[in-house]
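Trainee: Build the 3D model from these lines:
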Amino acid sequence: MSAFDRRVSIECVLIMVVLLSSSKGGMSEEVHVKVSKSVQLHVEVTNSLEGNSDLTVSCENIDPTQHLLQSNASYQWDYSGSLPFSKPPFFCSFRWGLQDHIYNLVVPLWDFDCKQHCHWVIRESGPCKYYSTKLVCFKWLKT
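Mentor: Here you go, the predicted structure:
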């Protein structure tokens, strides 16, 4: 199973758990989901757009500042705290030209390798992340 398929499968399971736990009828037991725990992360984003395009990155839940990255430039956040599902700190927007996309750069249920440093490479087709030495790319989330 590819990393993308695994991520989609886990998202589907989470959605089902949330829907089942929020329904008032049909279940006799409560479903509890552990929301978050405290973590320390370094999350880095590198602009790898074609044609020397500038990239604006904004992760409003962690930092209200919009960061303008020129071609091949990077920005890094150092983060200590919890990763709540309701307000994920690394749910970010990415803008260049007339393009506007969103993506959640850190999801604690499957980003086990992100404990200390996550390095994302932003391309037109979607964000890519290094898993050890292998670059794995994902599709942008639908807005």
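
Trainee: contacts, neighbours, all on C-alpha from now
Mentor: Noted.

Trainee: quick one: the nearest residue to Ser82 once chain neighbours are set aside from Gly81, how far?
Mentor: Once flanking residues are discounted, Ser82 sits nearest to Ser38: 4.3 Å by CA to CA, 6 or more residues apart in numbering. From Ser38 across to Gly81, the span is 5 Å (CA to CA, to the nearest Å).

Trainee: I'd like the structure of this one too, to check against the first:
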Amino acid sequence: MSSFGRRVFIQWVFMVLLLSLAENGISLDLHVVVTNALDGNFDLTVYCNNIDPTLHVLHYLDSYQWDFSGNVSSTKPPFLCYFKWGDLQVHTYNLFVSNWDNGCKEYCQWFIRQNGPCKYFFTKLVCFKWN
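Mentor: Have a look, this model is predicted:
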């Protein structure tokens, strides 16, 4: 087999493996922490029904942690969460996406703000928009 043929074959095998993992889910041990960092001292209600059927109300700067062990799949993400404060509409965000969330490893800490969830990448706080 030529050098080019080997490279194409290896890339094909790698892609099949990745697609299989994405379809079947990836088994992980995760610890996800959410901290209420809303301006104005609002209480934050958090609900992640794929991992925990309980509504959690967090006062300003309070945190809640979920410990998860199992498969993370794209069809039923455990950390697709709903956030509400004051009389505002409900916001959603997936706090762990296995395809790109390598910065989390086993421990993810999120700070919830009005404009969206934020987390540190090394020493820089990066914020994302709500879904």
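
Trainee: Can you give me the TM-score here?
Mentor: Aligned and superposed, the two chains score 0.81 in TM-score terms (TM-score structural alignment, normalised by the length of structure 2); 110 aligned residues with a CA RMSD of 1.0 Å.

Trainee: show me the contacts for the equivalent of the residue nearest to Ser82 of structure 1 over in structure 2.
Mentor: Correspondence of Ser38 of structure 1 to structure 2, assessed by TM-score structural alignment: Ser27. Residues near Ser27 of structure 2 by CA atoms under 8 Å, 6 or more residues apart in numbering: Ser69, Gly70, Asn71, Val72.

Trainee: now swap in Gln76 of structure 1 and tell me
Mentor: His42, Val43, Glu44, Val45.

Trainee: For those, which single residue is the most surrounded?
Mentor: Among these, the one with the most neighbours (other CA atoms under 10 Å) is Val45, at 22 neighbours.

Trainee: just checking, that residue touches His117?
Mentor: No. Val45 of structure 1 is beyond contact range of His117, at 10.9 Å (criterion: CA atoms under 8 Å).

Trainee: Which residue ranges of structure 1 form helices?
Mentor: All helices of structure 1, identified by DSSP state H, fall at 3-22.

Trainee: Which parts of it are strands?
Mentor: Assigned by DSSP state E, structure 1 shows strands spanning 38-47, 55-59, 63-69, 74-82, 91-96, 99-104, 118-123, 126-131, 134-137.

Trainee: give me the number of residues near the aligned partner of Ser125 of structure 1 in structure 2?
Mentor: By TM-score structural alignment, Ser125 of structure 1 lines up with Asn115 in structure 2. By the criterion of other CA under 10 Å, Asn115 of structure 2 has 12 neighbours.

Trainee: quick one: Asn115 of structure 2 from Tyr82 of structure 2, how far?
Mentor: Distance, Asn115 of structure 2 to Tyr82 of structure 2, using CA to CA: 14 Å.

Trainee: Next: Ser27 of structure 2.
Mentor: Between Ser27 of structure 2 and Tyr82 of structure 2 the distance is 23 Å, computed by CA to CA.

Trainee: what do you get for Leu61 of structure 2?
Mentor: Distance of Leu61 of structure 2 to Tyr82 of structure 2, given as CA to CA: 18 Å.

Trainee: before we move on, what about Asp52 of structure 2?
Mentor: In terms of CA to CA, Asp52 of structure 2 sits 12 Å off from Tyr82 of structure 2.

Trainee: Between the two, point out the one with more neighbours.
Mentor: In this view Asp52 of structure 2 and Tyr82 are compared by other CA under 10 Å, and Tyr82 has more residues nearby, 16 against 13.
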